[in-house]
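Engineer: Sequence and predicted structure are below.
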Amino acid sequence: MSTPVVRTVGVIGTGVIGASWIALFLAKGLKVIVTDPDPDAPAKLSTFLHDAWPSFVIAGLAPEASLSNYEFNSLEGFKFRRKLLARLDQKTPPATVICSSQPGIPSELVCECNHRPGRVLIGHPTSLPHLLPIIEVTIHPETQINHAIAATGFYRSLGGMPLLVREGSIDLGGNRLRAALLGETYDLVHRGVVSVADIGIVMTGLQWAFAGPFRTNGVSTIGTCPHIW
């Protein structure tokens, strides 16, 4: 199934994550429609974009990239996320995929989306999306597969690394892994087993950081290494 070409993106909310998305979209040559109820949002967004833009210039811009290819619209009457998503579901074209960067259980987000709930998804970046490429796309029982494919394909077109997460936990996959690792590292340091510096070496050494836990374990299996190295 082919991924539709996206030329225009709408962003609601210009906080740190929203502004980061906007910077990435502009650098990839997309037109961005921006809206935020904060009267200071336009000035704050402009400052963020001008600060972030030099890094995109160094990395390489799309031919159509423009720092000014966005327009700001006012937002009135939208006070709650669920109501907002329901309004978007009602008013946007049928093929439009609606993604929320705020993590949570998708069923809770789509409970008031009675029009086309199958296109409402979570697209949660693990950090600022213009800096780190991992995006967790969480689906729910009503998700239509073509919309999930469109979302992951769109994120890949931006240079992202989308992960498909099945619903079943409040915490997203990356958050759960980080919580488990942080819990163990804090415990080891607190008990004086290892130092903070040593934990840093373990986590950034070329094991998990290079190939992930499963591939690393496979390479470490007896008799495997000689055949690979």
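Structural biologist: Looks like it came in fine.
Engineer: CA only for contacts and neighbour counts going forward, please
Structural biologist: OK.
Engineer: Which residues are in contact with the residue most central in space within the chain?
Structural biologist: The residue at the geometric middle of the chain, judged as the C-alpha nearest the mean C-alpha position with CA atoms, centre = their mean, is Pro125 (2.3 Å). Contacts were defined as CA atoms under 8 Å, 6 or more residues apart in numbering; by that measure Pro125 touches Ser101, Leu132, Pro133, Ile134, Ile135, Glu136.
Engineer: Which residue comes closest to Gly160 once chain neighbours are left out?
Structural biologist: Distances taken as CA to CA, 6 or more residues apart in numbering place Pro133 nearest to Gly160, at 4.3 Å, with adjacent residues excluded.
Engineer: distance of that neighbour from Gly218?
Structural biologist: Here the distance between Pro133 and Gly218 works out to 26 Å (CA to CA, to the nearest Å).
Engineer: just Leu85 next, same as before
Structural biologist: Distance of Leu85 to Gly218, given as CA to CA: 43 Å.
Engineer: where exactly do the helices run in this protein?
Structural biologist: 16-27, 41-59, 81-91, 106-110, 145-157, 173-190, 196-204, 208-219, 225-228 (DSSP state H).
Engineer: let's bring in a second model and compare:
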Amino acid sequence: MTRPFRTAAVLGAGTIGLSWTALFAAYGLTVRVSDPREDLAEAVADALKQYTPHLAARGLDVTGLADRVHLAADVPEAVRDADVVQENGPERVEFKKDLFATVARLAPAHALLLSSSSAIPSTAFTSDLAAGDAARVLIGHPFNPPHLVPLVEVVPGERTGEDAVRAAVDFYTSVGRTPVVEREEIPGFVGNRLQNALSREAAYLVERGVVTPEDLDKVMTNSLGLRWATVGPFLGAHLGGGPGGYRHLVEHIGRSMRQTVPGPGTPSQTEDQQERLIEAVEKAYGSSTYSELTETRDRRQLAVLAALDSADKEEN
């Protein structure tokens, strides 16, 4: 690695922050968590209890996991000895500006400063920082929950140094994630842009009455989701073109698809239509609690990861 990572500060203990906390601790880091929420101790304890079986199922040694997690009274205490800081605060530019000004002043000069921001690029909140501080700030955007979903979008800002980019890739790799460096601060980054494009079409199809929310989810999980979990859109398309590959698909099948399938639909933005869509989703899944649904999601996610691990081992 470009540098050692022994101590991590997690700022913000919502769903993402708590998941990061468990993951970092499972990889042997000392973790200091800061959040103004009054139930911080209970939230951390509950998260570690919930996530420990997940991490154990991934082959990690979770012995003494809670002993590596410490509650910090405030941000200064959390970042004081940190090698890496993972911020998970509100998606507000001014909040992040103030927070990173504090973090840059109080964290060690070598500390890597990362934000889990899902839409705001780091350039938007580092303009007032000194050049040396701005150089170590960048986005490390995970997908929920980050202790299970491997992708981390590493997005440098206009003032981020290349050494910080390399360090971020090394850090996330060291905690079992799959970092992907994105070289433009495009709004929403890559993952959310893809997700939002599909979500818009899904909402459009349900709104048109073509399919119900639960049946649309069945379409995804029994076709595209299954395929993309193993090969992704481009490799899937390359294979879909047969021996001629992606070129054959674009020149022949792609042409016929463009002629028969119109572009993506745009769901209505009226309040009435949105309310009907919300009610349809609630009707489909409202009989189960949030905890029940997330437990099912995480169990299935673990099963997919285990199956992929097994397949990779067989190939090697």
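Structural biologist: In hand now; what should we look at? Since we're looking at a predicted model, the values are computed, not measured.
Engineer: Would you mind reporting the TM-score between them?
Structural biologist: The TM-score (TM-score structural alignment, normalised by the length of the first structure) is 0.86; 223 aligned residues with a CA RMSD of 2.4 Å.
Engineer: before we move on, the earlier item: which one's more surrounded, Leu85 and Gly218 of the first structure?
Structural biologist: In terms of neighbours (other CA atoms under 10 Å), Leu85 is the more surrounded of Leu85 of the first structure and Gly218; the figures are 22 against 11.
Engineer: what does that one align to in the second structure?
Structural biologist: Residue correspondence to the second structure (TM-score structural alignment): Leu85 of the first structure is matched to Phe100.
Engineer: for its match, what are its contacts?
Structural biologist: Contacts of Phe100 of the second structure by CA under 8 Å, 6+ apart are Phe125, Thr126.
Engineer: quick one: what's aligned to Ile105 of the first structure in the second structure?
Structural biologist: In the second structure, Ile105 of the first structure lands on Pro121 (TM-score structural alignment).
Engineer: circling back to that earlier point, hang on, isn't the residue nearest to Gly160 of the first structure packed against Met161?
Structural biologist: Yes. At 5.4 Å, Pro133 of the first structure and Met161 qualify as touching, with contact defined as CA atoms under 8 Å.
Engineer: Distance check, Asn76 of the second structure against Arg105 of the second structure.
Structural biologist: Wrong residue type there; residue 76 of the second structure is Pro, not Asn. Look at Pro76 of the second structure and Arg105 of the second structure: by CA to CA, they are 9 Å apart.
Engineer: Over to Asn144 of the second structure?
Structural biologist: Going from Asn144 of the second structure to Arg105 of the second structure by CA to CA gives 30 Å.
Engineer: swap in Trp20 of the second structure?
Structural biologist: Counting by CA to CA - Trp20 of the second structure and Arg105 of the second structure are separated by 23 Å.
Engineer: Equivalent analysis for Ser291 of the second structure, please.
Structural biologist: Looking at Ser291 of the second structure against Arg105 of the second structure, where the rule is CA to CA, the gap reads 39 Å.
Engineer: Looking at the two, which is more packed in?
Structural biologist: Arg105 (15 against 9).
Engineer: Tally up the residues packed near Thr3 of the first structure, please.
Structural biologist: Counted with other CA under 10 Å, the neighbours of Thr3 of the first structure add up to 14.
Engineer: likewise Arg297 of the second structure?
Structural biologist: Residues lying near Arg297 of the second structure (other CA under 10 Å) number 12.
Engineer: Look at it and give its secondary structure.
Structural biologist: Here Arg297 of the second structure is helix, with the state taken from DSSP: H, G, I helix; E, B strand; the rest coil.
Engineer: What's the match for Gly232 of the second structure in the first structure?
Structural biologist: When the structures are aligned by TM-score structural alignment, the residue of the first structure matched to Gly232 of the second structure is Gly212.
Engineer: And for Gln259 of the second structure?
Structural biologist: Looks like Gln259 of the second structure stays unaligned there (TM-score structural alignment).
Engineer: Asn192 of the second structure now?
Structural biologist: Alignment note: Asn192 of the second structure maps to Asn175 in the first structure; criterion TM-score structural alignment.
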